[in-house]
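# Requesting a structural model of the entry that follows:
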Amino acid sequence: MQKTLISLAALALLAGCSLAPVLPQASSGVHAAWPQGEAYKALPQAASDAQPASEILWRDYFADASLREVIALALANNRDLRVSALNIDKAKAQYSIDSAALLPKLSASVGQTASRTPATMSATGAAQVNRQYSGGLSMAAYELDFFGKLRNLSEAGLQSYLATEEARRAQQITLVAEVANAYLTLGADQQRLKLANDTLQSQLASYQLIQKRQAGGISSGVDLYEAQSSVEAARSDVALYTAQVALDVNALRLLVGAEVPAALLPAAALQLNSTLAAIPAGLPSDVLTSRPDVQEAERALRAANANIGVARAAFLPSISLTASGGSASSSLNGLFKAGSSTWSFIPQINLPIFDGGVNRANLNIAKANRDISLAQYEKAIQSALREVSDALAQRGTLVQRVDAQTALVSAADKSYRIHDARYRQGSESHLAALVAQRALYVAQQGLISAQLEQSSNAVALYKVLGGGWQPESASPRS
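Next comes the predicted model:
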């Protein structure tokens, strides 16, 4: 029995060669340099020793302490991220199942077989009861992996497991970016609401002044109705942004997966202090392949490639071994005594001859799945380059947009003050002051939007460059 087990172990160690093909080289068409053009002229270049975005942890990237607390809450409570973590556990368990096929399965058993012979069939003329006891170890149908079928199955399971880990990394980076954007949007809408309230108070003051001037015969009814229309427009904006702020809070609460303490909510539009101020060093292909979604696509390609080896092995003979050894006796007290040993060894060779084309079809399916995964991997790299290029194009122009919008607000404010002073002096109608005030209001709203886009772009660039991730340390909160 000992010699048999040693022989089986030697066969298992010596068995097999893999029939999986060489992993094909991806041709993604990614440019050898970062994009150039008018939109990218303002972008600073990173030093060759600069820290890549994929290594900058989000706790180091986001400077606002309240935002970091909200992100930590989301990482501890978000249900989508929790599902991703559970998917990793499921994939790990499946990989363990696939890997277990490489090892023989041993089981121990003790049993009894009893049979009764009736008196009419017994040689002695009396009924007889025969009992047989057995016990020992058995190995059921262990397949020798001569052609790498089981190892390729294990490899495919491993790559699928690693792909779920990359998917979770991508999910976390996306969640961090979504929470940051929701937080920034809430702050911007709160600033818009404050601007609408301030404008409403200013319009009410002007409306009341015109009422008094009309009562004194100084202003016309046209001025009064124009002022009233501005008041109602401002009142409408206040109602609009009041509802929008509530919607933003609801969206943030859903992303966090728990109630967000009021102390952590932004009081005004947040100006994000980004630590990523330059184009990353290195070639686009080097930077983009570090993104977890691209690595997930690569893992899927490797799994599909290993499945081709599994499909090819189905054309070749398979050898399985079934063996058992132990003791047998007609009495229980005679079990495992000298002279009661028993064993069986059943090798089996299975050679496929005709299967109606099933193996050929499975191989074609495996090759098609590999080609699909290759195309998806190349598309993932191309999409990553497009996302980074878009973010860089915006980053290169947003500084000029914010500067121009700031200057526009300053000019519109001066214009309004001049027209308002002239109206109060009676040198021009209220219409000119009203138009100037509306232009100022629009310019201020535009400045808030530009500042929000600038902050959101910093978040987007961090995300599309595969920003560094870290496991959440906060415990789930209800």
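
# switch to C-alpha atoms for all contacts and neighbour counts from now on
Will do.

# count of neighbours near Arg82?
Close neighbours of Arg82, defined as other C-alpha atoms under 10 Å, add up to 13.

# in which helix or strand would I find it?
helix 79-100 (DSSP states H and E).

# Distance from that helix to the middle of the chain?
15 Å (C-alpha atoms, centre = their mean, to the nearest Å).

# for stretch 178-194, same thing?
With C-alpha atoms, centre = their mean as the basis, stretch 178-194 stands 23 Å off its chain's centre.

# who touches it?
Stretch 178-194 is contacted from outside by 67, 70-71, 74, 237-238, 241-242, 244-245, 248-249, 251-252, 255-256, 265-270, 445, 448-449, 452, 455-456, 459, using C-alpha atoms under 8 Å, 6 or more residues apart in numbering.

# same deal with stretch 150-165?
By C-alpha under 8 Å, 6+ apart, the surrounding residues in contact with stretch 150-165 are 18, 20, 84, 87-88, 91-92, 94-95, 98-99, 101-102, 145, 295-297, 299-300, 302-304, 306-307, 309-310.

# And for stretch 290-298?
By C-alpha under 8 Å, 6+ apart, the surrounding residues in contact with stretch 290-298 are 54, 162-164, 166-167, 169-170, 288-289, 373-374, 376-377, 380-381, 384, 464-467.

# First-to-last residue distance for stretch 250-267?
One end of stretch 250-267 sits 16 Å from the other (C-alpha to C-alpha, to the nearest Å).

# Kindly list the longest strand within this protein.
Taking DSSP state E as the assignment, the strand of the chain that covers the most residues is strand 128-144.

# helices or strands up against that one?
On a contact count with 3 or more C-alpha pairs under 8 Å, 6 or more residues apart in numbering; DSSP states H and E, strand 128-144 meets strand 106-117, strand 318-329.

# Next step: the contacts of stretch 178-194 restricted to strands.
Assigned to strands by DSSP E, none of those qualify.

# Report the buried members of these.
With neighbours counted using 16 or more other C-alpha atoms under 10 Å, those contain these buried positions: 67, 70-71, 74, 237-238, 241-242, 244-245, 248-249, 251-252, 255-256, 265-266, 268-270, 445, 448-449, 452, 455-456, 459.

# and whatever helix or strand Ser202 lives in with helix 79-100, angle?
Using DSSP H and E, Ser202 falls within helix 149-215. Here helix 149-215 runs at an angle of 180 degrees relative to helix 79-100 (axes from the mean of the first three to the mean of the last three C-alpha atoms, to 10 degrees).

# one more to put side by side:
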Amino acid sequence: MINSAEASPRGAFAALLTAGLLSACSMAPSYQRPSAPVAASFPSDSAGAAAKNSVALPLPADARSAVDTGWRDYFTDPRLQSLIAAALDNNRDLRTAVLRIDEARAQYDIQSADRLPNLNASASATKAKTPAFLSGSGQTVVGKRYDVGLSVTSFELDFFGRVKSLNDAALAAYLATDEARQAAQIALVSQVAQAYYTERAYAEQYALAQQTYEARARTYKLTQQRAEVGASSRLDLRSNETLMETARASALTLARQRAQAENALTLLIGQPPSSAASGAMPSDAQIDALSALPEGLPSDLLVRRPDIRAAEQRLKSANANIGAARAAFFPRIGLTVAVGSSSPSLHGLFDSGSGSWSFAPALTLPIFDAGRNRANLTLSEVRKNIAVADYEKTIQTAFREVADALAARDYLGEQVNAQRAVQDAQADRLKLLQLRFDNGVASSLDVLDAQRELFSAQQAVVQARLLRTTTAIDLYRALGGGLK
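Next up, the predicted model:
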């Protein structure tokens, strides 16, 4: 360390500033986005398009993409909107995702602070007694010293980009966390919508089952009265009882499933619903509007879906860490600089000629580390390869989700129509068999069988409509969904 009251610290600070400005290179590999490991277009499902019953929905000319459609515009049910808004405010998983952003931001701020010198102010006072037999004058000496100053301690001159690479990695990790939060928000919106419509479907099925049970209970009572006077057989009585109890069991099962669906919805929104269950399944026209989203091209997913963008940021972070691992093989240069004033008395601390400064560069060159740096470089390269695989898998998963939703969109509309036709045919069949039974042509077993088939057809229609609704929600999420 060199100390001189006469020398100026300007040269030391100039050297520090110049070195800091020049240390902006990086040894990280040049980042190149991996090519998407999927087809150039989504499956067109030519077999379905050529089929007579295919119902590929025509898209309106002014249709907006999912990412440009906010969830309030997509889900128009007022109660559903209130539930989604409550979930965005109270869901604990989303709250954790938001806190992860704050955590990543703090880590980035900590890492970026290393790129600038840390300036510290210091003040000290020292008083020491030297015994007479140790002093040169043969007398006891009491020495005093007072120091004040500013210092920069162990500032690394980043000639080989180690600090910059670590800073770039922290920034990419922060951006990945923010993208993950957006992906969690889109997923939460779709989960709330699916849970809501699932609960509504169970409510609709329960109402059908309850109505069927009540009707069959009345029929059973009449059959019981007829059996008491010998107008009906015991077989008819037991058959009606079986049908009645089957409807009762179905109603109880649906009541349990509805209650569980309400509990799932409560967990998603983070609090008990503020209003009683209400609303209904969307109509066919509403589902058509929900499904009419332009799918675009697979390359659009790279900018639409936040989970893909998050995977790419993690890949960039792993790529930057390679630069830090490479820089560890090269010398590390640090500077410690201090300027201030020293005096044996407090009142003379700022007198002329009391100034002092120090300039202490240090160079550390790795010679033998038992393979630690080589292992760290290998580790960073392997982690980058893992990040590449994760990025490609995320794209493939997104591609499949969109393709599945599009395939379902092409078929489920016609499936609902077909299932509704089955319901209408079963209802007409029941009327005809009831008429034949009243005229003594058909047996009561035929009527009971028709009632059972009609109930199953009614339940199947509700299930098909729910499946079509959830598929429209899946398509919205898979295409990137709007956040507002």
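
# that older thread, which part of the second structure matches the helix holding Arg82 of the first structure?
Here helix 79-100 of the first structure aligns to the second structure at residues 92-113, judged by TM-score structural alignment.

# what's the matching stretch in contact with?
Residues from elsewhere that reach stretch 92-113 of the second structure (C-alpha under 8 Å, 6+ apart): 88, 166-167, 170-171, 173-174, 177-178, 180-181, 184-185, 188, 270.

# Kindly report the same for stretch 242-262 of the first structure.
Here stretch 242-262 of the first structure has contacts from 70-71, 73-75, 77-79, 175, 178-179, 182-183, 185-186, 189-190, 193, 477-478, using C-alpha under 8 Å, 6+ apart.

# What span of the second structure is it aligned with?
Alignment of stretch 242-262 of the first structure against the second structure: residues 255-275, by TM-score structural alignment.

# Pull out the buried positions in the helix holding Arg82 of the first structure.
Buried residues in helix 79-100 of the first structure, counted by 16+ other C-alpha under 10 Å: 79-81, 84-85, 87-88, 91-92, 94-95, 98-99.

# One more: stretch 337-347 of the first structure?
Those would be Ser341, Thr342, for stretch 337-347 of the first structure by 16+ other C-alpha under 10 Å.

# which residues in the second structure does that stretch align to?
So stretch 337-347 of the first structure sits over residues 351-361 in the second structure, by TM-score structural alignment.

# go on, stretch 302-311 of the first structure?
Mapped onto the second structure using TM-score structural alignment, stretch 302-311 of the first structure covers residues 316-325.

# Nearest the geometric middle of the first structure, what residue?
Centroid-nearest residue in the first structure, with C-alpha atoms, centre = their mean: Gln171, separated by 2.0 Å.

# Quick one: residues contacting that residue.
Shown in contact with Gln171 of the first structure (C-alpha under 8 Å, 6+ apart): Leu81, Ser84.

# Need the counterpart of Ala169 of the second structure in the first structure.
Under the alignment by TM-score structural alignment, Ala169 of the second structure pairs with Ala156 in the first structure.

# my bad, should have said Ala203 of the second structure
Using TM-score structural alignment, Ala203 of the second structure pairs with Gln190 in the first structure.

# and if you look at Glu401 of the second structure?
So Glu401 of the second structure corresponds to Glu387, using TM-score structural alignment.

# Okay, and that match sits in which element?
helix 358-425.

# what angle separates that helix from helix 149-215?
Counting by the same axes, to 10 degrees, helix 358-425 of the first structure points 20 degrees away from the direction of helix 149-215.

# Now find how far off-centre helix 358-425 of the first structure is within its chain.
19 Å.

# Stretch 39-50 of the first structure now?
On C-alpha atoms, centre = their mean, the centre of stretch 39-50 of the first structure falls 28 Å from that of its chain.

# quick one: buried residues of that stretch?
Residues Ala39, Tyr40, Ala42, Leu43, Ala46 are the ones in stretch 39-50 of the first structure that count as buried (16+ other C-alpha under 10 Å).

# Correct me if wrong: the fourth one contacts Gly396.
Yes - between Leu43 of the first structure and Gly396 there is a contact at 5.2 Å, judged by C-alpha atoms under 8 Å.

# Spatially nearest residue to Asp68 of the second structure, not counting backbone neighbours?
Gly482 (5.7 Å; C-alpha to C-alpha, 6 or more residues apart in numbering).

# I'd guessed Pro117 of the second structure sits against Leu157; true?
No - Pro117 of the second structure is beyond contact range of Leu157, at 9.6 Å (criterion: C-alpha under 8 Å).

# Looking at these two now, which is surrounded by more residues?
Taking other C-alpha under 10 Å, Pro117 of the second structure and Leu157 do not tie; Leu157 has more neighbours (26 against 19).

# Translate the more buried one into the numbering of the first structure.
Using TM-score structural alignment, the partner of Leu157 of the second structure in the first structure is Leu144.

# Pull the contacting residues for that match.
Shown in contact with Leu144 of the first structure (C-alpha under 8 Å, 6+ apart): Leu11, Ala12, Ala15, Gly16, Ser318, Ile319, Ser320, Leu321.

# Out of those residues, which end up buried?
Here, 16+ other C-alpha under 10 Å leaves Ala12, Gly16, Ser318, Ile319, Leu321 buried among those.

# Go through these and say which is closest to Arg417 of the first structure.
The shortest approach to Arg417 of the first structure among those belongs to Gly16, at 86.7 Å (C-alpha to C-alpha).

# For that closest one, give its distance to Glu232 of the first structure.
The gap separating Gly16 of the first structure from Glu232 of the first structure is 82 Å, by C-alpha to C-alpha.

# still on that earlier bit, buried ones in the longest strand of the first structure, by neighbour count?
Within strand 128-144 of the first structure, the residues that count as buried by 16+ other C-alpha under 10 Å are Tyr133, Ser134, Gly135, Gly136, Ser138, Met139, Ala141, Tyr142, Glu143, Leu144.
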